[in-house]
Structure formats: structure tokens, C-alpha cells
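Undergrad: Based on what follows, work out the 3D shape:
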Amino acid sequence: MALRSTLGRLETKSTLFLLCDLQDKFRLVANYFPAIITNAQKLLSCGAQLNIDLIVSEQNPVKLGKTAPELCISHAIGVYPKFEFSMMKDPTLHKSITNLNNVESIILFGLETHICIEQTAIDLLYNDYDVHIVADCTTSRSAEDRYLAFQRLRQIGCFVTTSENVIFKLLGGKNHPKFSEIRSLVRDKSVESGLADLTTEQF
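TA: I've put the predicted structure just below:
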């Protein structure tokens, strides 16, 4: 394993955002859905301002609907329907991801944590990407599934992180040319998404 892969560094020129199945159909069943949407939009806005490529998947969109309308994904280089759980198992998505040159780090978020996110992460790690799971932008229908999936994701080598952590890593410091624009995104703290409640005492 390269030293890079053990540290979790992020650089805009080698980072890709993957938004997985954050669809409107899950609004009434996914834990903390409004908070997840708010935090995800902050992250998407940062990615757009830093010109980081974004790829979006939508699981069986005919039945499960499109990406939640609050999320601005107009800068995505592709929005793809999928029918496998892992984004990497879909041939079109796989090609779209792996054909991008110089990508080393993947910022992965969406739902469900224990299904599509976890299986996508496994396949990305297998393909030698660093994988950062944005926990406050990622959820499941069940709190237990979400919690245990985060544990497994850490065990297999993912960085389980937050939207603000990703944003500030990408900025690197106040001398970044986009610091002033992006500072407005983090002026207010991220919306609480139940992460503080995900303790072993619960289970």
C-alpha cells in the first residue's frame, strides 16, 4: 500500500466525487434525510467551485425516482441509472469512473450505507483508489445498518469522514484562491445527522 493511501490526503487535481443514489423516493424512509441533503448540497457546492468532477448514480430511477431536487448536480459529468448495487458493477459507470485520468481519491456519499455505498467502496478499493466516505452525507433506512456499515468501511480501509473535513482538506489553507467563496459554505456548522448517537451503547 502506498504511503498516500494510509494518510487520507486530498488534492483537487486527483479527487473525484461520487454521489450514490440520493433519490427523492427515500425521503420518508431514510434516517436524517433532510440533514443528509443539506450537508450533501454543501459538499456539492464546494466540488463545483473547485472544479472537481462529479459522477451521479440513480438506482432504478423509473421505480425509485430521480436525485433529490434540492441537490444541484448540473455540473456532473454524468448522471447514470444503475441496477447493480455497486456503482463499479455497472459497465457504463465503471468506464466513466476509471477512464478519468489522475484520479487517486474518491469522495463517496449517498445511500444506503450498508448496501450500495459499502459495495461500491469495496470495488473502488479493489481498484486501488483511496475512498473517503462522507458520513454526514450518507445514510440508511436503519440506524443499526448505518452504524455497522461505517465500522466495516473503516475495517476495510476507507476514511470515514465529514463534509467539513473534506472541504477543509481540499482547501488546504486560507491562501487557496477559492477560500473566500467556499468560506461561506462552512460559515454555519453542518446539520446534525445522528452521528453523535451512533455509539456502541446503542447496540
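Undergrad: CA atoms for contacts and neighbours, from now on please.
TA: Noted.
Undergrad: Next secondary structure after the strand ranked longest in the chain?
TA: Determined from DSSP state E, the single longest strand within the chain is strand 130-139. The first helix or strand that comes after strand 130-139 along the chain, using DSSP states H and E, is helix 143-155.
Undergrad: Okay, angle between that following helix and strand 130-139 too, please.
TA: 170 degrees (axes from the mean of the first three to the mean of the last three Cα atoms, to 10 degrees).
Undergrad: Next, the buried residues of helix 143-155.
TA: A143, D145, R146, Y147, L148, A149, F150, L153 (16 or more other Cα atoms under 10 Å).
Undergrad: ok, the second one touching T113?
TA: Yes - counting by Cα atoms under 8 Å, D145 sits close enough to T113 to count as a contact (7.4 Å).
Undergrad: distance between stretch 51-71 and the chain's centre?
TA: 12 Å (Cα atoms, centre = their mean, to the nearest Å).
Undergrad: before we go on, could you also do this sequence so I can check it against the first one:
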Amino acid sequence: MRLVPEQSLLLIVDLQVGLLPVIEGGDQVVTEAAWMGQVASVLDVPVWLTEQYPQGLGTSVPRLLDQLGPHRRWEKHHFDAHAEPAFSRELAESGRRQVVLCGTEAHVCVLQTALGLLEAGYAVHWLAEACASRRADEAQLARQRVMQAGGVAVSADMVAYEWLHRCDDERFRRVHRSLLRGRSARPLRFF
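TA: Alright, predicted model coming up:
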């Protein structure tokens, strides 16, 4: 199924200050998640962040928060964000059935959230370059497991262009220019 902005939600899982220093490729994950969040903001796709036990792991990394537009932050205690009653209720009420998912740790909270969403009938799109763990092999196993369960692996560029759908408006030009400049070189502000 093709991603459409009116049906999509970007869910960024646990990119927290106490966790990121030990994540393999954590810096790149934040860069990609922030860029995807900026694209989502341009296209009116809601951005939700989760924080696993922030009293112990800290809040979301400031660099991510500084680059995002409007977003909703959720504190959670379940590894599966969808197991949090308020989260699952509000997601259902939103009417959004496509979840673009990224974050850490891929083999724990991202995996369990993906499985919970799939079990609840949501289309899960695993943002490949923005899902990571302490060890790359665990992140890879998590991705394989989500694909076997019915999720779809996507890249940030794939998501952006599917959401855009056409090239003849200002939103396309803004997103396309950021791709040409290279998002990993420097974060871009769209708002």
C-alpha cells in the first residue's frame, strides 16, 4: 500500500539522552529521524515521540527536539508503545492507519511497538536508516522479524516522495532542495 500523508503518522521511539551514546550509529539515526520529522511537518503528518521511563533514561535528545516542528510526546513504561492505553486510544481516534516507525532500541521497543501495531491492524513502515540498537546485528534481526510479521521496510526518501506524490507545488521544492543539499551534512529547518 502506498503511503499517503492523510493516513500517516511518524512515530519516533525513545531517542533519549541516556540511551543514544551506546547506540551504534545513533547520531545518524537522530539526523534521519529529525529530517523525516521536518518533512512530516511540511506535509501535515503528525509526529509522535515516545520516551521510555524518562526518569532513568532522560528525555528525547535536544538536537532532535530542536529540529522538529509540532509533535506529541508520550511517556511510556511498556516496551510496546501501543500497549499504553492512552496512546492506543488516541492513535485509534486519529484515524491514521499508516505508521512510519523509527528509533531505538530496534530489537526491543521499536520491535515490540511494531508488533503491537501490526496486531492491531496498522500498516507499519520500518524506517530502515533510523532504527538502531547497541549492536547492528540485533537491529537487523528486529527488522527481519517485523518484515516477516507484515511490516514494510522503507527509506526516508521513499517516504518523502510517496507523501509528496507530485512535483508541482512549493512543498515538493522545499523537500527536494533539502535532499539535493544532503540532509546528513546539516539539518534543515522547514518551519
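Undergrad: May I have the TM-score of the superposed chains?
TA: Scored against TM-score structural alignment, normalised by the length of structure 2, the superposed chains reach a TM-score of 0.90; 182 aligned residues with a Cα RMSD of 1.4 Å.
Undergrad: which two in the buried residues of helix 143-155 of structure 1 are spaced the farthest apart?
TA: A143 and L153 (15.3 Å; Cα to Cα).
Undergrad: circling back to that earlier point, Throw the buried residues of helix 143-155 of structure 1 into JSON lines and include distance to V56 of structure 1, thanks.
TA: JSON lines is the format used below for these (distance: Cα to Cα, whole Å):
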{"residue": "A143", "distance to V56 of structure 1": "24"}
{"residue": "D145", "distance to V56 of structure 1": "23"}
{"residue": "R146", "distance to V56 of structure 1": "21"}
{"residue": "Y147", "distance to V56 of structure 1": "24"}
{"residue": "L148", "distance to V56 of structure 1": "25"}
{"residue": "A149", "distance to V56 of structure 1": "21"}
{"residue": "F150", "distance to V56 of structure 1": "21"}
{"residue": "L153", "distance to V56 of structure 1": "21"}
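Undergrad: Nearest to I55 of structure 1, out of these: which one, please.
TA: The closest of the buried residues of helix 143-155 of structure 1, once distances to I55 of structure 1 are taken by Cα to Cα, is L153, at 20.8 Å.
Undergrad: Over in structure 1, find the residue span the helix ranked longest in structure 2 aligns onto.
TA: Criterion DSSP state H: the longest helix present in structure 2 is helix 26-42. Aligned by TM-score structural alignment, helix 26-42 of structure 2 falls on residues 33-49 of structure 1.
Undergrad: Mean distance between that stretch and structure 2 after superposition?
TA: Superposing on structure 2 and averaging over aligned pairs (mean Cα distance after the TM-score superposition for structure 1), stretch 33-49 of structure 1 comes out at 0.7 Å.
Undergrad: Show me what that stretch is in contact with.
TA: 17, 26-27, 53-54, 68, 70-73, 75, 109, 136-139, 163-164, 167, 178, 181-182, 185, 190-193 (Cα atoms under 8 Å, 6 or more residues apart in numbering).
Undergrad: Among those residues, which ones are in strands?
TA: Reading strands off the contacts of stretch 33-49 of structure 1 with DSSP E, I get F17, D53, L54, F109, D136, C137, T138, T139.
Undergrad: Correct me if wrong: the last one contacts C116.
TA: No - distance between T139 of structure 1 and C116: 10.7 Å, which falls outside the contact criterion (Cα under 8 Å).
Undergrad: Those two: who's more crowded?
TA: T139 (31 against 22; other Cα atoms under 10 Å).
Undergrad: who are the neighbours in contact with the aligned residue in structure 2 for that one?
TA: Here T139 of structure 1 is matched to A132 in structure 2, going by TM-score structural alignment. Applying Cα under 8 Å, 6+ apart to A132 of structure 2 gives the contacts I23, E24, G25, G26, V29, G103, T104, E105, A106, A139.
Undergrad: residues near the fourth one, how many?
TA: The burial count assigned to G26 of structure 2 is 22, neighbours taken as other Cα under 10 Å.
Undergrad: and the gap between the residue located most distally from the centre of structure 2 and L180 of structure 2?
TA: Farthest-out residue of structure 2 from its mean C-alpha position, per Cα atoms, centre = their mean: D168, at 26.5 Å. Taking Cα to Cα, to the nearest Å as the measure, D168 of structure 2 and L180 of structure 2 are separated by 17 Å.
Undergrad: do the same with C102 of structure 2
TA: C102 of structure 2 is 23 Å from L180 of structure 2, by Cα to Cα.
Undergrad: next one: E129 of structure 2
TA: Counting by Cα to Cα, the gap from E129 of structure 2 to L180 of structure 2 is 18 Å.
Undergrad: D27 of structure 2 now?
TA: Taking Cα to Cα, one finds D27 of structure 2 at 20 Å from L180 of structure 2.
Undergrad: now M36 of structure 2
TA: Using Cα to Cα, M36 of structure 2 is found at 15 Å from L180 of structure 2.
Undergrad: between those two, which one's more packed in?
TA: M36 (26 against 8).
Undergrad: For S74 of structure 1, grab the count of nearby residues.
TA: S74 of structure 1 has 10 neighbours, counted by other Cα under 10 Å.
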